[in-house]
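Novice: just coords:
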């Protein structure tokens, strides 16, 4: 007996600081300690026993109470509310029914199968228990040197209550009826009260959620996430959080949107500055579709091919430099921004062209004409987008058919000479008109001389073409 208190104290120290839950599959084991009272009176009709349940609560006249820790139990949860329990108790019997006797020793070992009604009552703190089982009881009487022992097997029925003070500690009360079939020992009630400690669950990560119910058993987590962690505390468990170390929003799978532009930081190339989704979260102040950090002119709208800047018009002719073949000289759209020759220039060209001479009845250019032709080339080069038309004309001498053929050949000869000396072929056209466009009378030698001529004009109705006929430009 004197060592029993030490055992109880050690048990309290071990289990009192163990964080476990009420006895269930997670915490299958329980240890109980307490005191017990034995009552032989209200169990039958034969003296010295009263009727069944007579004076059941007459503690002063009939209860035998040992004022110390006098009962220990060990139990294990089986499942579906059933618990198997093994217990032992000691007592001293001074009241045997309605008679007083002298210090009988009382020992018992009992086993029972108990059923908890706690689940039916919504798992609250109040836990009624019913049980059935059996045991063995020893009652000893010593008179001098003679010891007489009364022992018998018992059939037990139990009604008890667990009052859960915390997740792992309960205050217990129970009343157990022990029926004895042998006449030497009387049937009796044994009442008990004490404390029960539950334990035995496995919680690998120590988060208070046992591995059986823990979806992340090796990482400490939270009950609301079935034991899984939420490292950044944003209410999204790490398994579903694309940014588990940064608090974020559910709409972005747990990632933050620092600048509040609707683009999550991992997808935002400018996370500190509000921008546009189509530009990966970067701003476009001038709305030209070029993000500011790549826009050389962030305050002026301009195309991406010009790095976000508006195209310049250096010569101020209304044609942007990118489309202007002569960006530093004002021109016209028809010549891609290049200037067109004036009437004075055309007049000058024709003054030179009048001095171009041909062999008689031939399209061969005489050598003396080269100086005039070179002057024509130099003038044409000053207008790189202008299309010049070479016209061949004859007098009325000869047939119309012959004159037309000769005028075409002479115009073509001039065109070929100009091409060979630096004027692109796509900037030249030629045609012969025979005797159809005289500028003087064909009745005099002087008039016929004037009519035999090459003229240069602007060809505004045709596109410049290369030799293969591919369109080049207008």
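Specialist: Ah, there it is. As the structure is a computational prediction, the values presented were derived from the model and not from experiment.

Novice: contacts, neighbours, all on C-alpha from now
Specialist: OK.

Novice: and stretch 165-184, end to end?
Specialist: 42 Å (CA to CA, to the nearest Å).

Novice: can you give the contact residues for that stretch?
Specialist: Stretch 165-184 has contacts (CA atoms under 8 Å, 6 or more residues apart in numbering) with 16, 18-23, 125, 150-164, 186-199.

Novice: just these: which are in strands?
Specialist: Applying DSSP state E to those, the entries found in strands are 150-164, 188-199.

Novice: quick check: angle from the helix or strand where residue 93 lies to strand 188-199?
Specialist: Using DSSP states H and E, residue 93 sits within strand 82-96. With axes from the mean of the first three to the mean of the last three CA atoms, to 10 degrees as the basis, strand 82-96 and strand 188-199 are set at 140 degrees to each other.

Novice: residues making contact with strand 82-96?
Specialist: 36-41, 48, 61-66, 70-78, 100-116.

Novice: filter these to the buried ones?
Specialist: For those, a neighbour count by 16 or more other CA atoms under 10 Å gives the buried set as 36-41, 61-66, 70-78, 104-116.

Novice: next up, a second structure to put side by side with the first:
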């Protein structure tokens, strides 16, 4: 339980602090692995300091103490300028304690004796400031480093402080996962045993394990961390520092005037299908090369009127005549190009066509009402009907652009459905008669109202006769 408590203390302290070299994007790192302890540096002997400390640096089998399991954990945070700070906790079992005793039985050729002190457990908590050299050597895979720090070691029933100097090498498999190799020389301070130096030995501690970087933010999930993403809220491309290029024309959307359609850099990312230097969005004739003065449209006869608006594209004419060399045929002040009735004078307010007067409408009304039909049929009753149709036709022809509705009506004899059908047929008969006399079909509509709009009583024969009628109504 005593040893377990020490482990828990080491982990709690470690998780509350920070540890090795990362970067701005992933400031945190977690590492774990195996550690080895070599106590030869406290054994004494040797010809000098270097010989004492480095004469057998890789005598793994002879001097290193290794427990084949995860024996260290570390957490770190990047603090800027290639520096990181953090802590680590480690545990080991000392089964090889090196001392210098040339007179002892079993010493090696240099006078060192390796003994087993029994169940001697080691626990360590270390704080480390680490400097990464990865940016110095301009590598994204090889990450050498130097470190300096301090710690506290528990060896058996003894405990003491250490000053730690070290070096390391991390090989990054991916941006976030790497293999970490480190070595530290832990110089101890405390009372030493006179014979075995068990109380507070200085030693080398080596470690190998995996390191995982984390903590980076990528709001738009485009694989580029916010700190390096020029467009952190919108997913984009690495070559554009995280900004999108929706249309794939090599111009980022923020600088692309036409982000949805691939275009040219010279036109701020907008397309120019006809190659006339005018973007399609501003080109009135995007498929045909034209002039900037005519919004990208051509002018074959060079009269200043774009071909698409020129009613005479191969013959020059004034702009007011839509590019044609014509005048005002009916002399009503409305150019033929704008005149819906170029042969008949009329005001500009009615597009050059005459306006229907109230007197004419009354005349048409009188003539139309005097057209009677045989009862129950869509045939004319009186012999003078063709004369009345001709009179109506002559009046309506004076207004070429006016539109009229031919309305048919019946008396109340018969069913509603029959009368509705009959009224429509009567309206159609009048409309067809007017069309036969030269009126434009587009200017005439026919509609039947059945018995729904009587103008007299249906209780008398005279009233019913008046209700069997046709009316011609001007459409506004």
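Specialist: Here it is on my side, so go on. Just so it is clear, the model here is predicted, and its values are computed rather than measured.

Novice: sorry, back to before: out of the contacts of stretch 165-184 of structure 1, which are buried?
Specialist: Buried, going by 16+ other CA under 10 Å: 20-23, 125, 151-164, 186-199, out of those.

Novice: work out the gap between the longest helix seen in structure 1 and the centre of the chain.
Specialist: Counting by DSSP state H, the longest helix found in structure 1 is helix 400-420. Offset of helix 400-420 of structure 1 from its chain centre (CA atoms, centre = their mean, to the nearest Å): 77 Å.

Novice: buried residues in it, which are they?
Specialist: Here helix 400-420 of structure 1 shows 400, 403-415, 417-419 as buried, counting by 16+ other CA under 10 Å.

Novice: just stretch 258-276 of structure 2 next, same as before
Specialist: So, applying 16+ other CA under 10 Å, buried residues of stretch 258-276 of structure 2: 258-259, 262-264, 269-274, 276.

Novice: what's the matching range in structure 1 for that stretch?
Specialist: Residues 243-261 of structure 1 are matched to stretch 258-276 of structure 2 when aligned by TM-score structural alignment.

Novice: so the residue positioned nearest the centre of structure 2, which of the three states?
Specialist: Geometric centre of structure 2, nearest residue: residue 234, 5.5 Å, by CA atoms, centre = their mean. Secondary structure state of residue 234 of structure 2, per DSSP: H, G, I helix; E, B strand; the rest coil, is coil.

Novice: try the one 5 residues further on
Specialist: Each residue gets one of three states, and residue 239 of structure 2 gets helix by three-state DSSP.

Novice: map it across to structure 1 for me.
Specialist: By TM-score structural alignment, residue 239 of structure 2 lines up with residue 224.

Novice: could you do residue 319 of structure 2 as well?
Specialist: Using TM-score structural alignment, residue 319 of structure 2 sits opposite residue 304 in structure 1.

Novice: wait, what's in contact with the closest residue to its match other than its chain neighbours?
Specialist: Nearest residue to residue 304 of structure 1 in three dimensions, chain neighbours excluded: residue 290, at 6.0 Å (CA to CA, 6 or more residues apart in numbering). Contacts for residue 290 of structure 1 (CA under 8 Å, 6+ apart) come out as 284, 303-304, 307-308.

Novice: what's the closest of these to residue 233 of structure 1?
Specialist: Of all the contacts of residue 290 of structure 1, residue 233 of structure 1 sits closest to residue 284, with 34.0 Å by CA to CA.

Novice: which residue lines up with residue 201 of structure 2 in structure 1?
Specialist: Under TM-score structural alignment, residue 201 of structure 2 pairs with residue 186 in structure 1.

Novice: neighbours of residue 371 of structure 1, how many?
Specialist: Taking other CA atoms under 10 Å as the criterion, the count of residues near residue 371 of structure 1 is 12.
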